[in-house]
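Peer 1: below is the sequence, then the predicted model.
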Amino acid sequence: KDGNVTGGWDLQELRSIQDYYVKYGLSSASGVSEVASIGGYVQEYQVDVDPEKMRQYNIGLTDIVKAVKESNQDIGAQTLEINQAEYLVRGLGYVKSVADIEDAVVASENFTSIRIKDIANVHLGPQTRRGILDKEGAEVVGGVVVARYGANPLEVINNVKEQIAELSSGLPTKTLADGRTSQVTIVPFYDRTQLIQETLHTLNEALTLEILITILVIIVMVFNLRASILISGLLPVAVLMVFITMKLFNVDANIVALSGIAIAIGTMVDVGVILAENMIRHLEDEKLRFRESGIEYTTNEIIYNATAEVSGAILTAVLTTIISFLPVFTMIGAEGKLFRPLAFTKTMALSASLVIALFLIPPFAAFLFRKTNVRQQSKLLLNGLLIALGITTLVFGYWLGLILIAFGCSGLFFSLKAKKEYNHTIAGYRLNINQNVVNIIISCIAIVVLLAEYWRPLGFDRSILMNLIFVAIICFGLLGVFTVFRRYYDSILRWALQNRFLFLIIPTTVLILGVVIMRNTGKEFMPALNEGSFLLMPTSLPHAGVEENKRVLQQLDMAVASIPEIETVVGKAGRTESALDPAPLSMYENVIQYKSEYMRNENGERQRYRVNDDGLFVLKNDKFIINPNNEIDDDANYEASQLKTSATRNELIEDNDGEYYRNWRPEISSPDDIWNEIVKVTKFPGVTSAPKLQPIETRLVMLQTGMRAPMGIKVKGPDLKTIENFGLQLEDILKQAEGVKEQAVFADRIVGKPYLLIDIKRDQLARYGISIMDVQEVLQVAVGGMPLTQTVEGRERYGVRVRYPRELRANPEDLKSIYVPVSTGSPVPLGELVDIRYEQGPQVIKSEDTFLIGYVLFDKLDGFAEVDVVENAQALIQQRIDNGDLVVPQGISYRFTGTYENQLRAEKTLSVVVPLCLLVIFLILYFQFRSVSTSLMVFTAIAVAFAGGFIMIWLYGQDWFFNFSFFGENLRDLFNMKTINLSVAVWVGFIALFGIATDDGVVMATYLDQSFKSNEPDSKKGIRLATLEAAGKRIRPCLMTTVTTVLALLPVLTSTGKGSDIMIPMAIPIFGGMIIDITSYFLVPVLYSWKKEYQLKRANK
């Protein structure tokens, strides 16, 4: 059941079980398109004729063929009616055994029959096979399940698993000679379930942490628990609404779709922050609480006025963000399938947040902020209930119970005390402590502890205390920086207004840097998704036979399986029984599953396991694990028999108070390190190197380009030899191109398969009166064997083949001795009728667009972008052609192909659609402000944020940036800093940044408009004072947007789970852009003030 090969079963037995039981059963699973068998031997009845006896009896091969065909036939003879009952009449003549074939009559003379057994040896044997399956050095039989087009992979996998469970009870068993029972089992060797679950778990974890950090920022910066509850409540409700719409519109929850929610959180919070902050301002500001007549507004009226004041800005900001994602809906091909769900979920998330902000938050706010006597009287009861509920909840989740108890105790303390506020002076600062402050402190401590427990930025091998301190420093440190910024904002803005030309140098420099970096950043289609498995695809020499390929395949599998981080490896040589897999025997596919860094449970979540006092993991059989990652003297005080060096999930004991079990050795820190280990152990003579590939990635590449590498050149020409020669010349040149991995360059050896060609002498045929067809049929039957008929044995079908014995067709000289029957006279040896010669020919013939074609495969070095590498290679080849070093033969053409073409196509689409969307957004801004200049100011701020995103991408690729240790961790490694290329994922991040940056600009410009309409300053000083007043009042919601976005992205930037490879490139532009977006808090007011001063100057003239 663990997939270990135990013996006791012949490969043909296993293949029969696969073909006629497992295959049929799995094919019936919903969503399955095909089940293709691979490995083992397909059983057949083989009739090996004896040419000497055939000559003695004067019987030709055609007679034997006819006899075998006619010996295997059932017929239906309709019905007979006997005693008014109808009987079906059948003639039973199907072959059931070897004896049935042996008794078939070939000829009869003088009442004496010549049967098959008189002139041939009949036995069961294997068909010629073109596919081999091997598991870690042992031959096995398997099947490949292909899902239907458009089917949900996880649903199909679950359906297949259900079918496997149903089939398992009917699988045969066998008692071996030593008394052991051997049970045939179905063991998946490639299953995407874990990848899907781990990917979704990574994103769910990131989403949860983002929401927690967002709540923390809101609580600290708003410093009002009621308002914080309002804003924080928006997020889960909006996310729930997104999931409902996904269900209604049949959008699957995958890594990219859920990333849409992750990158929308900043804008979703922004909507709630702007509204809640304005409500608090209206509730606290004496001028806004009273009418001109001096009568105070009711709470409902105050909330209404606050909502109406910013609803236009909120609607405009959300609309511009939604429109900014329209280009993603226009993407086609692979990028369209990948990112359209993201655009959908982000659009739904923003729409949901808008509906909640404008229609749900105001009534809830009116309820929360209304002062009533009922609430005062019920405080004691409510706080008592909180404590009781907390004690009850301790059983299910201790952290939630403690939080509720803390809130209840705080409420009881201030309810029972006559004094509702306590004043303390610490280091010269006066602190006012009341229930709101205490509740905020409790909330902050709880959130930071939860972040430390579930985020674990320093790693799961570091203590919870170290992670807690690190999280507290990161969160409160950044919040402190932004608090200081807010305190000195007015002073900096005043300086910027007075020295605007000097200030404008800063955003101008940022813009120039951004443009320069953008033009020099590498391009690729998509960052590779870590699938948790590799696909090793080397090739052997074209002339290698079945046994040689089997030997090499087994050596490869055993070498890879010897690496401790490898969970299992299954290799395939040749093809499966499917039209989808036209692979030659010399092409290997080794599916390598490596262990996840930390042991996970069945749901793909990291699991803690029991450890003893010495820190060793305890096994169920009372043994202990020597884990190289333990920082203790493992074998002290233990006997050798008590210790093991590795363990499976089933051997460890789950314990939520235990430790996480790390599967990798200390020197292995990433999947790239595992791949490098694989490369080291798979260097065999006669076997090519292979590019770094993963199963899903490879299938996509092969479907798009037909090649088994992410990049390559397709060479078209008039004949295969010319194509091969030109490909070899390109191979030599490509090895010298910048950014190309030399060992991964490989041109197809098309003409490398040895052929045995038989030239028929037509003059000799005429002499004996033999036709070409007669000779060809003898060759086909005698050498290759001709499948004549099929036996019907229940549901099983086995072929019957006639051929010469192996010893009589082992070499060309044997072939010459094959007799060809002549209509009159004795049979003629084949050697008198043909000439036999050797020649090299094609192993496989490929064509595209009616042209013969060959491939030159290559891969890029780490740190280089796909598009740049292709452009370098193109330039080098063209240079060699121009120099005369490379001559393109007549009729030959070549072109580069690969996944980079998707990037070029996506760029082409975006270059048309993005400007159109910008125009639409500009029109929306114009309708909001009724001013071209104000709309352009908002656009200028967006451009600065864009430049900030490119600067952050550049910094990520610089080795010196953040290259220092903090708490023993290198920050570059902690934040996954490496070269980031411009890909579709990065552009999606920029589009998301566009929406968030637009929000801030719209809010700032809207309030500036409102301020100038109400104040109507008539002097330069008045204009600047009005600008300071308006910007000062809007800085808190704008700053909260930036802080929330930047801090909330930290868990994404530090995540290392499956799916983080796609999330991080999307997050980096937003992270960098929002940091630089701080300059827009000065840029928009400075430009607005400049415009008003210019208008005033013209009016005075």
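Peer 2: Noted; the coordinates are in hand.
Peer 1: switch to C-alpha atoms for all contacts and neighbour counts from now on
Peer 2: Fine.
Peer 1: which stretches of the stretch 551-700 of the chain form strands?
Peer 2: 566-574, 588-594, 608-609, 617-618, 624-625, 643-644, 659-660 (DSSP state E, counting those that start in this stretch).
Peer 1: make a markdown table out of those and add mean neighbour count.
Peer 2: Shown next, in a markdown table, are the strands of the stretch 551-700 of the chain (neighbours: other CA atoms under 10 Å):
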| stretch | mean neighbour count |
| --- | --- |
| strand 566-574 | 24 |
| strand 588-594 | 24 |
| strand 608-609 | 20 |
| strand 617-618 | 22 |
| strand 624-625 | 23 |
| strand 643-644 | 16 |
| strand 659-660 | 20 |
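Peer 1: want to compare, so here's the second one:
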Amino acid sequence: KLHIDELAAKGISVSTVYQSLNYANVTLPLGSADYTNRTISVRYAGGFSSVEDIKNLPVGFADGTTIIHLQDVADITLSYPEEEYSVTDGTNPIILVSITKRSDGDTVKIVKQVKKVLEQCQQQTGGAVRFNILSDDSRQVSASLSTVIKSGILGIIFAVLVILLFMADWRATVTIGISIPLCILFTFIGLKLFNITLNLMSLSGLVISLGMVVDGSTVMLEQIYRYYSMRNPETGLMHYTVNQSIYRGWDEVALSIFASAATTIVVFIPIALLTGLIGKILHAVAITIIMAIFASFLVALIIVPYLLKLLLSEDGPKVREKERRFDIFMKKFKAFYTRILDKALDNKGFVLLIAVAILLFSAFTATRLGIAFIPSTDSGDFYISIDFPIGTTLEQTKKKVHYAEKLLYEYVPEIQSVVFYEGRSNNRGILTLSTPEAAYAHVVLVPVAERKRDIHDIMLQMQKIWASSIPDATVNIENGGFDRLVGFVSGGGGYGLTLISEDLDLLYKTASNLKNFLLTDPEVVNAKLDTDFDTTTMVLDMAHEYLSSLGLTSYEAGITSAILFQGIDAGRYKDEQNNERYNIHICSDITDRPITQDDIANIHIVTEQGRLISFAALSDVRVEKSISQINHSDRAKTITVSASLVSENTANVSRRVNEYLQEHPLPQGVNSKSGGIVALVSDMIGPMLTALLIALFLVYTVMVLQFERFKQPLLIMVTIPFCFIGVVAGLLMFGSTMNLLAMLGLISLGGVVVNNGIILVDYINQIRESRRTDIAMAKGSKDRDGEWHITLSFAEEEKLLRSCVIDGSSSRIKPILITTLTTLLGDIPMALANGEGAEIYAPMGQAIVGGLLTSTLITLVLIPLLYYMS
């Protein structure tokens, strides 16, 4: 480290020292020579072999005779490079080792293996090396998977209990109890074929499908039991044998089960084919549900009839001496439903008006829903970026960061571990080069079950405390887990708006005004620009003509400047004692204190004539404001205004910014584009709406193929919009936003809610055809092909239609209730889940539960009504 004052006093330039180090530290091959009748190689060994050699290097003369050694004008030590940043655990310096899995790696398995290796290392070193696990992603993964699995188990239990309640037969319960694990097993086989691992998203898809996989089996079971339970009221004998019951039941519902499964599957095909970030997130969910529904179709058509063949007795079901209370309740409910349906057919216009009014009201209520990309999760960790004014030294940064640490430990007792990077910044999840005025931290909290506060409350509290306690610091806190991943992909979480213009001054003024407006928003925690216009820079503007007249070049001036302000390497040397090689780094003490004009005057360059010329004479030294960086997009300059929000809901902030821009339009020549989560939300809506439209078209196509008509599928699809009522109600009830997973739930309802309609319409068609045939056989005549025909009057046709609609609908009320309840109860645990990771998939369950509930209630009245009217 050169002493600038000593160099000036002794008349030695910085470049002279640099050249002396380079010229003296030389080892060269000199060829070969004959020596004692042998040819040997000759080498010039002029390099340094110890620190003492460097200290004793001559760099000049005093009074023309006395040698000035390097140690006379510099401190020469063997040490580590000067600290550019430090890593601590809040109190002690640490060496941080990060282990990252490959894309196909199993997080939980890898972490278990790593822990075993660490234990072995600690034992081998006799405790000299101590390992402290600061962050463990497997904890959150395991907790999230545990939450999903618990929801799935509860869903299975509820589904089995529903069957037991409605069927009151252990054989029916056992059949469904066996069919569910078989569906899960077949689903796992399908996932293996698609190389999909068991993760949060695939398990979420499995839990969602648990309620639906029993639908087909339940319909098949109920229809077979319906014939199996028929007895002659006079003789008490069974109408049908077990085989006959299975055959008749299978024949009547097989096609509707296929159609129901197909409509659900085709809904998720467009989702599975989505690309980009949305596709990556939803692909596993969609494929899992497709596999599960396909497996349930096979189980319903093959396994359930086979199991019933094994379990059912030819003696028929046990005749109860006393009717169950639940059966009495179901009879009363069926009679009540029949009366409601009869009145609805008499008041068609009024019923339709009420239905449309409810739908419009739900559409109006939907405006109260927040909009987000992915629900924010309590991942148990968060990240802190702290920026101090440019020019802050590393030591100053450390002092302020230590104060920030003290506040953190004081107000957050839930801390498990902390890692602080002092002197390094973080840009979109990537640690940048050393920056003295920046710091970065990763805070890990104890598990959710061990703390009372939500991570978002802790983050908001610390944001306010640091803002008031460290006024010269810009603090930004980001949630970890999935939120951080989304923020990394989107270029930053929260709200973002990129302004584009060729005029940098106009761009900065516009961006600053928008930033100031965002800071007044109640939902904005902080706002910033990605470009700093207050950077202070010292400019050394060299007089090139004067340099040339002295026989000097800008290279010599540049080398001198680099050594003074930054330091550079001047070769390497090999220590003879320990055989180690070391870099020779040359720097100055000018950065150890505030720089003054006198320091610049004390810097000299030696001319060819040996004259010492001051830097002050060779350059114009000035301090000016500059820009930290200039970003470009399509060759135009850009500034991004970003804001951290109190929640994942960006709708309100976006609306207020749009209102602000309407009142204060962007100047001519300035354009804008969305960024951050706002951009992801905008990009999400288009593909999801496209997927919804394709799904609805495919659902309609499947039903047209089943019914061989165009009108009846339209009648069934009319009920799809009414599921939106329950979706809005469900999300509002739980305080959730309309996000990617909620939209997936909405799209999935497009295939689920039509299932009840398919069951109703298909059975009404069968009854209608059967009764027309009976009437024709009694009163009609045969044609040449031997088929019975009869022509009914308008009154007779209407009477037949009305009776078929009422009887068919009331006959299907039981299987519809069973399938609806199994799906609802299968998804309710997911909708109510509150463990780690539950925030991500809970809105999907809430949307499905709410939508299915309202659509079923309306379907039971609206579809028979529309069928009757058509």
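Peer 2: Alright, I've got the coordinates. Here the structure is a predicted model, which means the values were calculated and not measured.
Peer 1: TM-score for these two?
Peer 2: Once superposed, chain against chain, the TM-score is 0.85 (TM-score structural alignment, normalised by the length of the second structure); 830 aligned residues with a CA RMSD of 4.0 Å.
Peer 1: re the thing from before, so which of the strands of the stretch 551-700 of the first structure comes closest to residue 805 of the first structure?
Peer 2: Ranking these by their distance to residue 805 of the first structure (criterion: CA to CA) puts strand 566-574 first, at 25.5 Å.
Peer 1: the closest one versus strand 588-594: what angle between them?
Peer 2: Angle, strand 566-574 of the first structure to strand 588-594, by axes from the mean of the first three to the mean of the last three CA atoms, to 10 degrees: 170 degrees.
Peer 1: elements contacting strand 566-574 of the first structure?
Peer 2: Strand 566-574 of the first structure makes packing contacts with strand 131-135, helix 546-561, strand 588-594 when contacts are defined by 3 or more CA pairs under 8 Å, 6 or more residues apart in numbering; DSSP states H and E.
Peer 1: residues touching residue 270 of the second structure, list them.
Peer 2: Contacts for residue 270 of the second structure were tallied using CA atoms under 8 Å, 6 or more residues apart in numbering; they are 691, 694-695.
Peer 1: map it onto the first structure.
Peer 2: Matched to the first structure by TM-score structural alignment, residue 270 of the second structure sits across from residue 327.
Peer 1: quick check: that match is in a strand.
Peer 2: No - with DSSP: H, G, I helix; E, B strand; the rest coil as the criterion, residue 327 of the first structure is located in helix rather than a strand.
Peer 1: and it, how far is that from residue 336 of the first structure?
Peer 2: The spacing between residue 327 of the first structure and residue 336 of the first structure, counted by CA to CA, to the nearest Å, is 10 Å.
Peer 1: in space, what's closest to the alignment partner in the second structure of residue 284 of the first structure - neighbours in sequence excluded?
Peer 2: Using TM-score structural alignment, the partner of residue 284 of the first structure in the second structure is residue 229. Take residue 229 of the second structure and drop its neighbours on the chain: the residue closest to it by CA to CA, 6 or more residues apart in numbering is residue 317, 6.2 Å away.
Peer 1: where does the one you found sit: helix, strand or coil?
Peer 2: Per three-state DSSP, the local secondary structure of residue 317 of the second structure is coil.
Peer 1: residue 227 is in contact with that one, correct?
Peer 2: No - with contacts counted by CA atoms under 8 Å, residue 317 of the second structure stays clear of residue 227, the gap being 10.8 Å.
Peer 1: these two: who's more crowded?
Peer 2: Applying other CA atoms under 10 Å to residue 317 of the second structure and residue 227 shows that residue 227 carries more neighbours, namely 20 against 16.
Peer 1: relative to residue 417 of the second structure, how far out is the more buried one?
Peer 2: In this structure, residue 227 of the second structure lies at 65 Å from residue 417 of the second structure, with CA to CA as the measure.
Peer 1: kindly report the same for residue 271 of the second structure.
Peer 2: Counting by CA to CA, the gap between residue 271 of the second structure and residue 417 of the second structure amounts to 40 Å.
Peer 1: what do you get for residue 369 of the second structure?
Peer 2: When distance is defined by CA to CA, residue 369 of the second structure is 37 Å away from residue 417 of the second structure.
Peer 1: repeat for residue 797 of the second structure
Peer 2: The gap separating residue 797 of the second structure from residue 417 of the second structure is 78 Å, by CA to CA.
Peer 1: and in the first structure, which of the contacts of residue 270 of the second structure remain?
Peer 2: Counting by both residues aligned by TM-score structural alignment, their matches' CA atoms under 8 Å, the contacts of residue 270 of the second structure that remain in contact in the first structure are 691, 695.
Peer 1: quick one: which of the contacts of residue 270 of the second structure is nearest residue 245 of the second structure?
Peer 2: Using CA to CA as the measure, the one of the contacts of residue 270 of the second structure that approaches residue 245 of the second structure most closely is residue 695, at 35.6 Å.
Peer 1: skipping its backbone neighbours, what lies nearest that closest one in space?
Peer 2: Once flanking residues are discounted, residue 695 of the second structure sits nearest to residue 267: 4.5 Å by CA to CA, 6+ apart.
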